[in-house]
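*Asks:* pasted the sequence and its predicted model underneath.
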Amino acid sequence: MRVPTLALVLAAGLTAAGCSSPASPASPAAEQTPAAAGRSVQHARGTTTVPAEPRRVVVLEPLELDTAVALGVTPVGAAVASNVTGVPAYLGVGDAVEPVGTVPEPDLEAIAALAPDLILGTESRHSQLYDALEGIAPTVFMATQSDPWQQNVELVGEALGRADRAAELLADHRRHCEQVADEHPGAGTANLVRPRDGGTLSLYGPTSFAGSVLECAGLTLPARDWGGDIQVDISPERVPEAAADHLFVPVQDVEDPAGVPTLVAGNPAAFPAVHLVDTSYWISGVGPLGARRVLDDVDRVLDAP
């Protein structure tokens, strides 16, 4: 992506705002919160004053999108994991959220055209864009998408002025975990593998989003050296290293058995129970709503005879 100059970005934002009628309830200008009513939020790039009640939010990370919707704030724009799939259907927001490029390559002109009053992004992905984004609207950055997801949910809640509700959502998640774990004692071991090109599989660890949810639901991820990362890649000849009582495979179409990797399907001794799950919330949909869906899937799998 060729990043436009800040002048062009600001011009796009001013044009979009100027085209709105001040008398319209949906007008960005009418919804702006006075600076005097703002709040200070500490984040990866320092401290930023944000509106007391942001109303036109743009998010650049799946966790920020999931969390905002869970908190009752539907963003006006979001960077998406894929231009093909767009905003994940599981969020239930329909066409209310405008795609603004992809997560690794947000479209600054599209963001400015939405006249946001708050932008949420990630230092590890969007560091070079921070100054341009801050020129459009107050901008708050998570440090990295690899941080424990619950901590990032708390930051999003603070930025949106809904910290108490974010804490409630996380408490609900813990209770949901305990419920699933209590109903399925001795659930056994589990691994999550994502098919890659050339037969390589990405194996997700306990610090990943889905890995942490599997463990909180009472499943055990087999011990291995994760090297401080949320995942490791294993080559075709090492696929048996992913052996577990339950193997979860995130795919686009859970009804298509072709989604099971050939080396997994041909080794029932290592993989006695293989479950296709929806990648839109097992991998992409990090956040309270995605976690709820993952736990529901785990509960359904463990209930099956």
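*Replies:* That came through fine. This is a predicted model, so every value here is computed, not measured.
*Asks:* please count neighbours and contacts with C-alpha atoms only from this point.
*Replies:* Will do.
*Asks:* in this structure residue 45 contacts residue 144, no?
*Replies:* No: when contacts are counted by CA atoms under 8 Å, residue 45 is not listed as touching residue 144 (11.6 Å).
*Asks:* what do the two both touch?
*Replies:* Residues touching both residue 45 and residue 144 by CA atoms under 8 Å, 6 or more residues apart in numbering: residue 123.
*Asks:* take a look at this one as well, against the first:
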Amino acid sequence: MKKIVIGVITIGMFLGLAACGSSTTQEESQTAASTAAQSEVSTEDDTPTDIEVTDSNGKVTVPYQPEKVVVFDNSALDTMNVLGVGDRVVGAATSNLPAYLSAFETVESAGGIKEPDLEKINQLQPDLIIISGRQRDYQDELAAIAPTIFLSVDNDDTWTSIESNIQTLAEIFGKEEEAQRQMADLQSQIDTLHASAEESELTALIVMVNEGNLSAFGPGSRYSILYDTFGFIPVDDTLEASTHGESISYEFLLEKNPDLIFVVDRTQAIGGEESQSAFISNEIVQETTAGQNDHIIELDAAVWYLAGSGIESIERMLADVQPAVE
């Protein structure tokens, strides 16, 4: 009888310990789950609501991953689209979009490319506004509506500043990896073109046609990307380095006599009827080495004049000038 009692007590103790172990295991599991949940919440809470970036004016604080953006800078619009955040755009200068950005014609018009509609923008209640140099006069008024950034291109160091602008947009929208992939691809294309352009030793000049008037652009100008990034040799490195270029005559072209002439038709870019063919067929132009060798290359005016530093626009510009070295 005593053996039976001892056996019962032993079994009871064993079951008690097992229950205790089960309870401890359950508590540990619950604790682990709770810790994981808290960690998850903590990770979410660590996502910043604001981020400090550097634009062309200096340091500026903007919302992180803004949901509603008004964009006047077509190059920024282009880059946002490639990075997969084009759906955040709620307003743009829709009447001055290059054809390749025509998908954004359906967003709200935020005014003209040189005159933002402040009342309309205020109604849109954007989280962020992105401008180009054409809206600089309105920057303070726009900043009063929402954080506003200005991304310009340094004409003395074109590609570096373009990369910086792309990285800034990538930081704002949390798209750094995609931006790095896109820029690596562009860098590879640029390196190939640059080597071919240098090897060709062909002199080049980029000319803008505007209602029959001509302007030439050399290094340090708005189109210096042709020289400092794409590698073409400027036929004249003393041209005035201005936004609008240096006014020239047809005789100037014959005097400088470049091997390659690249043409941007501003009139065409802004909806006029002037055709580049009138420039190409000009008798004096045809007398140049470029004219005689059929080396006058018409560039996509809307891309070069209205954009020119976005991810897709750079790719299109590379394709535009590629025939010069083929």
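*Replies:* Done, it's in. Given the structure is predicted, the values throughout are model-derived calculations rather than measurements.
*Asks:* helices or strands up against the helix or strand containing residue 177 of the second structure?
*Replies:* Applying DSSP states H and E as the criterion places residue 177 of the second structure in helix 176-200. With contacts taken as 3 or more CA pairs under 8 Å, 6 or more residues apart in numbering; DSSP states H and E, helix 176-200 of the second structure sits against helix 158-173, helix 311-321.
*Asks:* pretty sure residue 223 of the second structure sits in a helix.
*Replies:* No: counting by DSSP: H, G, I helix; E, B strand; the rest coil, residue 223 of the second structure is not part of a helix but coil.
*Asks:* mind listing what it touches?
*Replies:* By CA under 8 Å, 6+ apart, the residues touching residue 223 of the second structure are 155, 206, 217.
*Asks:* turn those residues into TSV, including neighbour count and secondary structure.
*Replies:* Shown next, in TSV, are the contacts of residue 223 of the second structure (neighbours: other CA atoms under 10 Å; DSSP: H, G, I helix; E, B strand; the rest coil):
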residue	neighbour count	secondary structure
155	20	coil
206	25	strand
217	27	strand
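*Asks:* and those, which is closest to residue 135 of the second structure?
*Replies:* The closest of the contacts of residue 223 of the second structure to residue 135 of the second structure turns out to be residue 155 (CA to CA; 18.6 Å).
*Asks:* what distance do you get for the aligned residue in the first structure for residue 128 of the second structure to residue 240 of the first structure?
*Replies:* Under the alignment (TM-score structural alignment), residue 128 of the second structure maps onto residue 118 of the first structure. Applying CA to CA, to the nearest Å, the value for residue 118 of the first structure to residue 240 of the first structure is 46 Å.
*Asks:* who has more neighbours, these two?
*Replies:* More crowded of residue 118 of the first structure and residue 240, by other CA atoms under 10 Å: residue 118, with 25 against 16.
*Asks:* was I right to think that one contacts residue 49?
*Replies:* No: contact criterion CA under 8 Å: residue 118 of the first structure and residue 49 do not qualify, at 9.8 Å.
*Asks:* which residues do those two both contact?
*Replies:* residue 138.
*Asks:* I'd like the contacts of residue 223 of the second structure as a markdown table, with distance to residue 249 of the second structure appended.
*Replies:* Below are those laid out as a markdown table (distance: CA to CA, whole Å):
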| residue | distance to residue 249 of the second structure |
| --- | --- |
| 155 | 24 |
| 206 | 14 |
| 217 | 13 |
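*Asks:* at which residues are the strands of the first structure located?
*Replies:* 39-43, 46-50, 57-59, 77-80, 98-102, 118-122, 139-142, 190-195, 201-204, 231-234, 246-251, 274-278 (DSSP state E).
*Asks:* check which helices and strands the third one sits against.
*Replies:* Judged by 3+ CA pairs under 8 Å, 6+ apart, strand 57-59 of the first structure is in contact with strand 77-80, strand 118-122.
*Asks:* save those strands as JSON lines, and put in distance to residue 101 of the first structure too.
*Replies:* Formatted as JSON lines, these follow (distance: least, CA to CA, whole Å):
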{"stretch": "strand 77-80", "distance to residue 101 of the first structure": "5"}
{"stretch": "strand 118-122", "distance to residue 101 of the first structure": "13"}
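*Asks:* residue 153 of the first structure is nearest to which of the ones you listed?
*Replies:* Across these, closest to residue 153 of the first structure is strand 118-122 (CA to CA), at 11.8 Å.
*Asks:* what sits up against stretch 97-116 of the first structure?
*Replies:* Contact with stretch 97-116 of the first structure is made by 1, 3-4, 8-10, 12-17, 28, 55-58, 60-62, 74-83, 86-87, 125-126, 132-133, 136-137, as judged by CA under 8 Å, 6+ apart.
*Asks:* how long is it end to end?
*Replies:* With CA to CA, one end of stretch 97-116 of the first structure sits 12 Å from the other.
*Asks:* and for the equivalent of residue 152 of the first structure over in the second structure, the neighbour number?
*Replies:* Aligned against the second structure by TM-score structural alignment, residue 152 of the first structure finds its counterpart in residue 165. Counted with other CA under 10 Å, the neighbours of residue 165 of the second structure add up to 24.
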